[in-house]
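Enquirer: give me coordinates for this.
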Amino acid sequence: MLFDLPDDDVLYQALLTRDPAYDGFAYVGVSSTGVFCRLTCSARKPKRENVTFFDSIAAALEAGFRPCKRCTPLALPGEQDPLVQDLLAALDAEPERRWSEDDLVARKLDPSTVRRTFKRQFGLTFLEMARLRRLGRGLDRLAAGERVIQAQMEASFASGSGFRAAIARHLGTTPSQVHRRALLRADWLETPIGAMLAVADEHGLHLLEFVDRPALPGELTRLKARTDSEIVMGRTPPLDRIEAELADYFAGRSLHFATPLMEAGSVFTRRVWDALREVPAGETCSYAALAVSVGQPSATRAVARANGANQIAIVIPCHRVIGSDGSLTGYGGGLWRKRWLIEHERRQVVAATHGDAPPVPEAGQASAS
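Expert: Okay, here's the model as predicted:
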């Protein structure tokens, strides 16, 4: 960029008025649709909380957004290079294809010419664009609740490690950022009810969430800002420990967690989280009862907000909080998982009491109950 973009409020107003002044210099990603557009797009305008602005096509693609078919942000004003038109059409026709330089040669194209042309116009090469489009398809599948291997296959990655590495790049870490900032390590932890993402430093666990949680991207962004860190895929002792404890938890061997936690929240929020850990496994409580336990019986709504702000699922057991009428209430990982976790813990407590461990229920059984 030859200039800095104005703040997001100015850009959002430009989006509402379809101001052409930023055409080619600013793009908007819409989280509710997963696409990115020109600010002049004729589509119905999204809500302010659902948009993210980018200063380049490459940045929008790297964030996992697909180009809008209505405003075609990949097309430049005026006549476009036939080489670019042909390859963009091919990419739209087969977004899951694993393109290579051999494919370009088969189309009687010079890979170096294609590389220079796309780099000059879009800020990234054609092969990089194709990889990001495949990654975007995989992210869509994760958001839809599919397992990592299904998302990996949808994205046409040959190996899980390759897909995870691409997701790591999707987090936004660059070599220059790695050298400038502290690092948090993240890894995928498979569970019977879906993959989880765990983030930790050398001292404790910062985040543990199901990867299909809609709020996860925002949580990662806030975590990086709060800790002035970048997140890369890797391992630390707390990650090894939480993986082992989760394995014991889901196998019914133990409902206890001792992994050190790096909690971030107000004094009141941390009091609520402490109270959550005091709710016995196999039991539930209401928001009102939780408010009483922290000494503020009139603060039910504040307790609910603190419960929702929890970024360390299962270990800080916000799934044990239900409505005063006994109904299941909101849970970031999905109500079916909340039901599964409550039932799983109840069965383990009953088994411990009677000395007979029941089988761990399948995720499909829990979601159907």
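
Enquirer: can we go C-alpha only for contacts and neighbour counts from here?
Expert: Fine.

Enquirer: residue contacts, the nearest residue in space to Ala144 that is not next to it in sequence?
Expert: Distances taken as CA to CA, 6 or more residues apart in numbering place Asp212 nearest to Ala144, at 6.9 Å, with adjacent residues excluded. Asp212 makes contacts with Leu142, Ala143, Ala144, Gly145, Glu146, Gly333, as judged by CA atoms under 8 Å, 6 or more residues apart in numbering.

Enquirer: could you also give me the structure for this next sequence, so I can compare it with the first?
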Amino acid sequence: MLFQRPDDDTLYDALIARDAGYDGFAYVCVRTTGIFCRLTCSARKPKRENVQFFDTTAECLHAGFRPCLRCRPMMGSGEAEPLVAALLEALEREPERRWLEADIVAMGLDASTVRRAFKRRFGMSFLEMARLRRLGQAAERLTSDDSVVDAQVEAGFDSGSGFRAAVTRLLGEAPAKLRGKTMLKADWIETPIGPMIAIADQHALHILEFLERKALATEVRKLQAVTGSAIAFGRAAPIDQIEAELSAYFAGTSAEFATRLAPQGTSFERQVWDGLRRIAAGVSVTYSGLAGEIGNPAAIRAVGRANGANPIAIVIPCHRVVGASGDLTGYGGGLWRKRWLLEHERRIAAGLTRLVTRE
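Expert: All right, here's what the predicted structure looks like:
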């Protein structure tokens, strides 16, 4: 049974009481400060008329609120909760398994606690995530010419029409049309500032975005249209490589990325993205400066549009571009992330400089 969110008055009472029983079911957004928090946050409590509640951190970010630095609603620091890590590992071992709440209980876990933990971290339950993985496995079988009925049974669907509708929503194609198509893989990557989704083939990374980015769905459709490929949840070598490189990046030990990239864009956009990759970590440039660097100083607005169309966050560092006054400008992952990344890279650059000086 899916959890039904209590009404706002009940949630406000939980906020005042810092009731941990509601933690993860909803988040409070404070209009007067522009910040969103957990219901258990220790900050001073706002008035009832100044708050609104959302089910997920993604909704809070889409509404323009930024995460509280005190209660860290994005769960940005440290490793995933042990129960989350354990279930993700189990899902990796058996992505084709039809997981039920009974399976979670059999592992000695509380089903409602698991729901809250996954909702906090991913905006979806573990069972929803497992369903997506089953669909991905089924889609792979379809591209290898297995029958639709066999793939349906393998994915755990009793209804043929339900299976076809679910695959179509996920991959944008009816099951029968997937046969013979090249299959791209998509998977989650955890970072200290929120989960990202990576999409790749066996040779290169096509998309790396924060899950809250509004343009993500458009980028996925564009990728499918250009490549003629379908997308299933799973792992490809470039995803493993970029995950390892991001781990070193967030640990502050390296700002270098060697994963092969294949972003879909016009020749001008790719020229801008190449220019972005030449900006060193710890350095920021203006749009006019970037336009001059690529040899087209009059194309400031076009450079801005290309910067915003970048489908590979962090690795193609569009966050290193600022306004002419030095102010932070728009960023698809949210301005708070842009500020975080620039400060993080400043510290990386300073640490590497000290290391070279000592040597």
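
Enquirer: quick one: which of the contacts of Asp212 of the first structure is nearest to Arg164 of the first structure?
Expert: The nearest member of these to Arg164 of the first structure, counting by CA to CA, is Leu142 at 12.1 Å.

Enquirer: tell me, how many residues neighbour that closest one?
Expert: By the criterion of other CA atoms under 10 Å, Leu142 of the first structure has 23 neighbours.

Enquirer: thought it was touching Gln152?
Expert: No - look at Leu142 of the first structure against Gln152 with CA atoms under 8 Å: they stay out of range, at 9.1 Å.

Enquirer: with the second structure superposed, average distance for the top strand by length along the first structure?
Expert: Counting residues, the longest strand in the first structure under DSSP state E turns out to be strand 182-189. On superposition with the second structure, the mean distance recorded for strand 182-189 of the first structure (mean CA distance after the TM-score superposition for the first structure) is 0.6 Å.

Enquirer: what range does that strand cover in the second structure?
Expert: Strand 182-189 of the first structure lines up with residues 182-189 of the second structure when matched by TM-score structural alignment.

Enquirer: need the residues that contact the longest strand of the first structure.
Expert: With contacts defined as CA under 8 Å, 6+ apart, strand 182-189 of the first structure is touched by 195-201, 228-236, 239, 243.

Enquirer: how big's the offset between the host helix or strand of Thr218 of the second structure and the first structure?
Expert: If you go by DSSP states H and E, Thr218 of the second structure is part of helix 216-227. In the superposition against the first structure, helix 216-227 of the second structure averages 1.1 Å from its aligned positions (mean CA distance after the TM-score superposition for the first structure).

Enquirer: I'd like to know which elements that helix is packed against.
Expert: strand 205-210 (3 or more CA pairs under 8 Å, 6 or more residues apart in numbering; DSSP states H and E).

Enquirer: hmm, who's touching the strand it packs on?
Expert: By CA under 8 Å, 6+ apart, the residues outside strand 205-210 of the second structure that reach it are 194-200, 216, 219-220, 223, 238-239, 259-264, 311-313, 333.

Enquirer: looking at the residues you listed, which are in strands?
Expert: Among these, the residues falling in strands (DSSP E) are Met196, Ile197, Ala198, Ile199, Ala200.

Enquirer: check contacts around the last one.
Expert: For Ala200 of the second structure, the contacting residues are Leu184, Lys185, Ala186, His206, Ile207, Ala236, Pro238, Ile239, taking CA under 8 Å, 6+ apart as the criterion.

Enquirer: Ala289 of the first structure: what's its closest spatial neighbour, skipping adjacent residues?
Expert: Ala289 of the first structure sits nearest to Pro297 (CA to CA, 6+ apart), 7.7 Å away.

Enquirer: and Leu88 of the first structure, how many neighbours?
Expert: 18.

Enquirer: SS state for it?
Expert: helix (DSSP: H, G, I helix; E, B strand; the rest coil).

Enquirer: quick one: it from Ser112 of the first structure, how far?
Expert: To Ser112 of the first structure, Leu88 of the first structure is 17 Å away according to CA to CA, to the nearest Å.
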